[in-house]
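Novice: only geometry, no sequence info:
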C-alpha cells in the first residue's frame, strides 16, 4: 500500500482517518468481489443456462397482465358484439402457455441455481480448510481457533443463505422489475411516468437502508464471531474453568457477549421494521395514484379499461420485487460481512513459504548447523541475538535453561515452523528454506508435550506420519518403544478408538503412542519439546525405555526441565537470553560449578 498523502487544506485529522478507512473498505470490498468472481468462474456455463431460464420465467410472468388487457379490450367485446369466442380462447390458451412455461422455467432455474450455489460452497469450504492447513504456525499462534471455527461455520452459513436465496430470488426479481417497467411503458407510457415518479422515493429509501445495514450487519457478524470464540475457548479450557471456579466469571463474560449479539440483531430488525413498511406505503400510494389517474382517463375516453387493469397489475407487481429485494438485502449484508472475513483469511500468506526450486534430500543424515542465527517474533524483541550451533549427525543434545531462554525457538527453527530473521539453519549442509516441505517433514519430526491423538483407532494414530505402513510395521514401532503391551490390553487392541483427544489413555500411554508414531516415521532428526514434562515419576519411568530406543541412531534435540531426561543426552547446552552459556557432557557439567551443576544439585535435593 502506498504511503498516505499529505492532508489537503482545511482537512481535519478525523477526515483523513475517514478517507483511509474508506480506502481500506474499498480494498476489502474489491478483494471480496474477486473471490466471489473466482468462485463463480467455473460455473459460467451453468450460469448462462440459469440466465436463459430466468428470462423465460420472467417473460411468462410479465405476459399475464398484457394478455389480461387484450382479453378485456378485444376478446370480450368480440364475444359480446359478434358472439365470437375465438379471441377469448386464443388469449386464454396463450395465458395458460405463458403460465406453464414460466412455472417450468422457474422450477428448472431454482434447481440450476441450487447446484451452482452448492458447488460454490463446496469449493469455498475446501479452500478455507486447505488455507488453514497451509498457513504457518505463526498464524495459528495469533489467530484463535474460535475465529477459524467462525469462518468455517457461521460465516459460510451466511454465504449459503445468500447463494440459496440470492440466485433463486433477487436476480429474478430484479429482472422482473425491469421487464415490468418496460412492459408498462410500452402498454401506456403515462402510467410508466407515474411509476418512475414513485421509484425515486423508493430508491432513496433503499439507499438509506443499504448504508445503515452495511454497518449493522458488520457489527452483527463481529458480535457473532466473538460469541463463538468465547464459547470455544470456554469449552476447550473447561478443566481450568472448573478447577479455578471461574464458572460465574465466564458465564458473566458470555452473557455480556450474548447481550451484545442480541443488541446487534435488534438493530437490524429495527432497521427492517422501518424499511419494509416504507416500501409498502410507497407501493400502495402508487397504486392509488395510478388507479385515480387511470380511472379519470378511462372516463375521458383516452384509456381503455383493459389497459387500466393491466397497468394496475404491473404497478403492484413492480413493488413486490422491491420488498423481496429489501428482504434479500438483509441476507446480502450478513453474507457480505462474512465474505469479507473469509476473503481476509484466504488472503493471508504463510510466513514460511515453499521454495520454488527445492533442493532434493534423498538420504538425510541429520547434521544440523545454526549459522549465526538471529530471530525475533514479528516486531517483538530479539529472542536469539546470534546463535551459532553445530550438531553432528547422530548426536543427542539437551537444551536446558529458564523459561524464555530461547529453547523452544530453536526447535521451531530446526523444524522450520518459523524462518530465521538472519542467518541460516542448515540440514546436511542445505538451508532448510531450500528444502521441500515433504523432504523436511520426512527428515525432521517434533514430539511435543501435548502428544496429540486424533479421534480414530490406535493404529491410525501411530501411522499418522506413514499412512501406508503395514500392520507389522505399526506393531514393530509400538514394541520398540514399549507400547505394545498396553495396546494389546485395550478392548479392541490396535483397532481401539482412542476417543476425543486420547481420552481413553493415560498421559504416559499417550506419550508412548506419540513415540511409536515418531519411530515409525523414522526421521533423521527428532526434536522433543518438553515431551515428558507432563508425566509423573511412574509415567516418566514408563517412557524412559521407549525414549532411549527412539533416540538411537538419529540426531536428537531434547528440550526438558527434568534432568532425568537430560541425563541420556550426549551433550548438554545451557541457554540464557538466547545464547549458549554452557556446553559439555552431562557428567562434565555436573562436576563443574556452573548453572547446570546448580540445577542438578537442586534437582537432587528435590528427590530426597
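Specialist: All right, it came through fine. Bear in mind that the values here come from a model prediction, so they are computed numbers and not experimental data.
Novice: could you use CA atoms for every contact and neighbour count after this?
Specialist: Noted.
Novice: who touches the strand or helix carrying residue 558?
Specialist: Applying DSSP states H and E as the criterion places residue 558 in strand 555-559. Outside of strand 555-559, the residues within contact range by C-alpha atoms under 8 Å, 6 or more residues apart in numbering are 366-367, 391-400, 407-408, 411, 524-531, 566, 569.
Novice: swap in 6 Å and give it another go.
Specialist: 366, 393-399, 525-530 (C-alpha atoms under 6 Å, 6 or more residues apart in numbering).
Novice: out of the residues you listed, which two sit at the greatest distance?
Specialist: The largest separation in the contacts of strand 555-559, counting by C-alpha to C-alpha, is between 393 and 530 at 21.7 Å.
Novice: the helix or strand containing residue 565: what's the following helix or strand?
Specialist: Applying DSSP H and E as the criterion places residue 565 in helix 563-566. Using DSSP H and E, the helix or strand that follows helix 563-566 in sequence is strand 571-576.
Novice: how far out from the middle of the chain is that following strand?
Specialist: Centroid separation between strand 571-576 and its chain, computed with C-alpha atoms, centre = their mean, to the nearest Å, is 41 Å.
Novice: give the buried residues for it.
Specialist: 571, 572, 573, 574, 575, 576 (16 or more other C-alpha atoms under 10 Å).
Novice: any chance of these in a markdown table with distance to residue 179 as columns?
Specialist: Conversion of the buried residues of strand 571-576 to a markdown table gives the following (distance: C-alpha to C-alpha, whole Å):
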| residue | distance to residue 179 |
| --- | --- |
| 571 | 82 |
| 572 | 81 |
| 573 | 79 |
| 574 | 80 |
| 575 | 77 |
| 576 | 76 |
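Novice: and the strands in the stretch 501-608 of the chain?
Specialist: With DSSP state E, counting those that start in this stretch, the ranges of strands along the stretch 501-608 of the chain come out as 525-529, 555-559, 571-576, 579-584.
Novice: that should have said the chain, apologies.
Specialist: Assigned by DSSP state E, the chain shows strands spanning 368-376, 382-391, 396-401, 422-427, 430-431, 444-448, 525-529, 555-559, 571-576, 579-584.
Novice: here's the one I want to compare it with:
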C-alpha cells in the first residue's frame, strides 16, 4: 500500500514537472537568444564561415544552372536543331560544372564541420569556466547531475545547428528563391499552377511543426531526467547496495527509461508524418505539371525544354522546404538549449571582486571577525553578530554541536560566502576588497570527506601547487606520514587512483590531503573534521606531523574529537551561531562551562565503551 502511495506521489510530481515544461514550450520564439548564440560564430566568420558561404554559393549556382543548360540549350536548341557539336560541348560543360560542384561541396562540408566543432568547443569551455567561478550558493541549490546535463547535453544539442543548420538554411533559402524566380521567368502561368498547393502545405506543416516541437521537447526532458538519475545512481552506488535498494532503484530507472522510450516513439511518429506530406505535395505538383504543362505545350505556349526544366526544378523545390521545416525545429531546440545555457552564463558569483582588488603577496594570517552575521537563507541565521580575533601563527579550535556555526566560520575565512552583515578581515584587509585568487592561494582546507581526483598519487598531492618538484612532493608525504603506505602501493607515487580514490582507505585519503595542504605552503590552514576518518593509532602517528604542518601558520581546527585540540592556543565554543566562551583548554576546564560539559560527556561515552 505504501509503495502504491509512493508511486502516486511520483506521478503527481511528474505531472507538475510536465506542466511547468509545457508552459515553457509555449513561449514565443526568442530571436534575441538566437542572435546571442550566433555571437560565438564571430571568431570564425572570416575563415570557416566565409569559405563555407562561398562554397555554398558556387554549388547552389551550379545546381540552378544545370537544368537550364539541359532544358533550354540541350533540348530546345541542340536536340531540336540536331546540333551534335553543341550537344557534346554542353555535355562537357555540365560535367565540368558537376566536378566543380563536387569540390565546392567537399570544402563546404569540411568548413561547416570545423566551424561547428570550434563553436561547440568554445561554448562548452566558456560555460565550464564560468560555472567553476560561481559561488558556493550556486552549487548548494543544484545537483551535479543537472549541471552536467547543461554542460554536455545542451551544448551537444547545438551541434547540428552550427555544423549544418546555418549554412543549409542559407543554401535552402537561396535555392528556393532561385527556383521561384527561374520558374516565373520561364512560364508565369505554369509556375502559379504548380505552386497552388503551397498555402495548404504551409498551413498543415505549421500545425505539424508545433506538435513535433512539443514531442521533441518531451524527449529532451526525459533524457535530462534520466541522465540526472544515472549520475546520482552511479555516485551513490555504495549507499544503494548498503540499503539493498537495487531492485527499487532499477524499477525507478525502468520507469524513466520507459518514459524516454515512449517520448521517442511519439516524437518519431509525429516527425514521420512530415516527410510523407511534403512528398504528397510534390506528387500533387507533379500531376498539375503534367496535366497543365502538356496543355501548354499543345497550345504552343511553352517549349518542351521549359516543361523539362519545370520537372527538374519541381523535383528540387520540395527538398529545401522539407529541410527548412527541420531547420525550424533545430532553431527551437537551439532556443531551448541556449536559454538553459545562458541561464547559467547569466549567473553572477554571489562572491565577486571589486576593481583593483588588493593582492596578497604575503600573508601573516591575522584573522578578525567584526560583528559578523550570516545566513544561508532568510529563515535560518547561521551566525549571530560574531566578533572574534585569531592572531597570526596561533592554533585556533572551533567546537560545538552540529549546526553551531563552526564550518560557516571556516567558509567565511576562505570567502566561499560573504557575511550578511559585518566584515571578515585578514591582516587588516576586508575580504570583500581582496582578490579571491590571492586570498585562497594562501589558504589550504582539509575536509573530513577529502576528494581524490583520478590520476596518480603524485598528481593528487601536487594538485595545489602544480610546479612542485617530485622531491618536494615526496618530502611533504613523509612529513605527514603518508610515505609509508604510498611505498607499499604497486607503483608507489605513480600508482593510478580511480575516481574519488576508491582504492584507498579513508585514512589514507586523509593523509594524502594533509600532504597536499602542506605542499601548498599556506599561511592559513583549516582542518574541518580532518582527523575524523583516521583511527586512533593513525591519529597518534600524525600528531607530530600536524605540529610541523601547523608550525608558523594560523590554524583553524574544527573537531568533535576534543582530544585533538587540547594544545590549541585558543578554543571558541559555539552554540546556535553564537560564541558562548573561549580560552585555552585549561582555562575552559577551570571555568566548568559548556566546554567542560562537552569534554566530560565525551569521556563518559569512552568509559561506557
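Specialist: Received, thanks. Note that the structure is predicted; figures quoted are calculated from it, not measured.
Novice: need the TM-score between these chains.
Specialist: Overlay of the two chains. TM-score (TM-score structural alignment, normalised by the length of structure 1): 0.91; 585 aligned residues with a C-alpha RMSD of 2.2 Å.
Novice: TSV for the strands of the stretch 501-608 of structure 1, including distance to residue 423 of structure 1?
Specialist: Listed next are the strands of the stretch 501-608 of structure 1 as TSV, based on distance: least, C-alpha to C-alpha, whole Å:
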stretch	distance to residue 423 of structure 1
strand 525-529	20
strand 555-559	20
strand 571-576	19
strand 579-584	15
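Novice: can you tell me how far residue 291 of structure 1 is from residue 195 of structure 1?
Specialist: Distance of residue 291 of structure 1 to residue 195 of structure 1, given as C-alpha to C-alpha, to the nearest Å: 12 Å.
Novice: among these two, which residue is more densely surrounded?
Specialist: The neighbour comparison of residue 291 of structure 1 against residue 195 (other C-alpha atoms under 10 Å) goes to residue 195, with 25 against 18.
Novice: do you know how far the more buried one is from residue 66 of structure 1?
Specialist: Residue 195 of structure 1 sits at a distance of 17 Å from residue 66 of structure 1 (criterion: C-alpha to C-alpha).
Novice: again, but for residue 209 of structure 1
Specialist: From residue 209 of structure 1 to residue 66 of structure 1 the distance is 33 Å (C-alpha to C-alpha).
Novice: repeat for residue 49 of structure 1
Specialist: Using C-alpha to C-alpha, residue 49 of structure 1 is found at 27 Å from residue 66 of structure 1.
Novice: who has more neighbours, the two?
Specialist: Set residue 49 of structure 1 next to residue 66 and count neighbours by other C-alpha under 10 Å: residue 66 wins out with 21 against 14.
Novice: so which of the buried residues of strand 571-576 of structure 1 is the closest to residue 24 of structure 1?
Specialist: For those, the nearest to residue 24 of structure 1 is residue 576 (43.1 Å; C-alpha to C-alpha).
Novice: isn't the closest one right next to residue 406, touching?
Specialist: No: with contact defined as C-alpha atoms under 6 Å, residue 576 of structure 1 does not reach residue 406; the gap is 7.5 Å.
Novice: hey, where'd the helices end up in the stretch 301-450 of structure 1?
Specialist: Assigned by DSSP state H, counting those that start in this stretch, the helices in the stretch 301-450 of structure 1 fall at 305-347, 407-414, 437-443.
Novice: average offset of the shortest one relative to structure 2?
Specialist: Meaning helix 437-443 of structure 1. Superposed on structure 2, helix 437-443 of structure 1 shows a mean distance of 1.5 Å to its aligned residues (mean C-alpha distance after the TM-score superposition for structure 1).
Novice: which neighbouring elements make contact with that helix?
Specialist: Helices and strands touching helix 437-443 of structure 1, by 3 or more C-alpha pairs under 6 Å, 6 or more residues apart in numbering; DSSP states H and E: there are none.
Novice: what do you get for the longest one?
Specialist: Packing contacts for helix 305-347 of structure 1, counted by 3+ C-alpha pairs under 6 Å, 6+ apart, involve helix 44-70, helix 156-165, helix 171-187, helix 189-236.
Novice: got a list of what the spatially most central residue of structure 1 touches?
Specialist: Centroid-nearest residue in structure 1: residue 151, 3.4 Å away (criterion: C-alpha atoms, centre = their mean). For residue 151 of structure 1, the contact set (C-alpha under 6 Å, 6+ apart) is empty.
Novice: swap in residue 228 of structure 2?
Specialist: So residue 228 of structure 2 contacts 145, 146 (C-alpha under 6 Å, 6+ apart).
Novice: how far away is it from residue 341 of structure 2?
Specialist: 16 Å.
Novice: same question, residue 274 of structure 2
Specialist: Going from residue 274 of structure 2 to residue 341 of structure 2 by C-alpha to C-alpha gives 30 Å.
Novice: and what of residue 20 of structure 2?
Specialist: Counting by C-alpha to C-alpha - residue 20 of structure 2 and residue 341 of structure 2 are separated by 18 Å.
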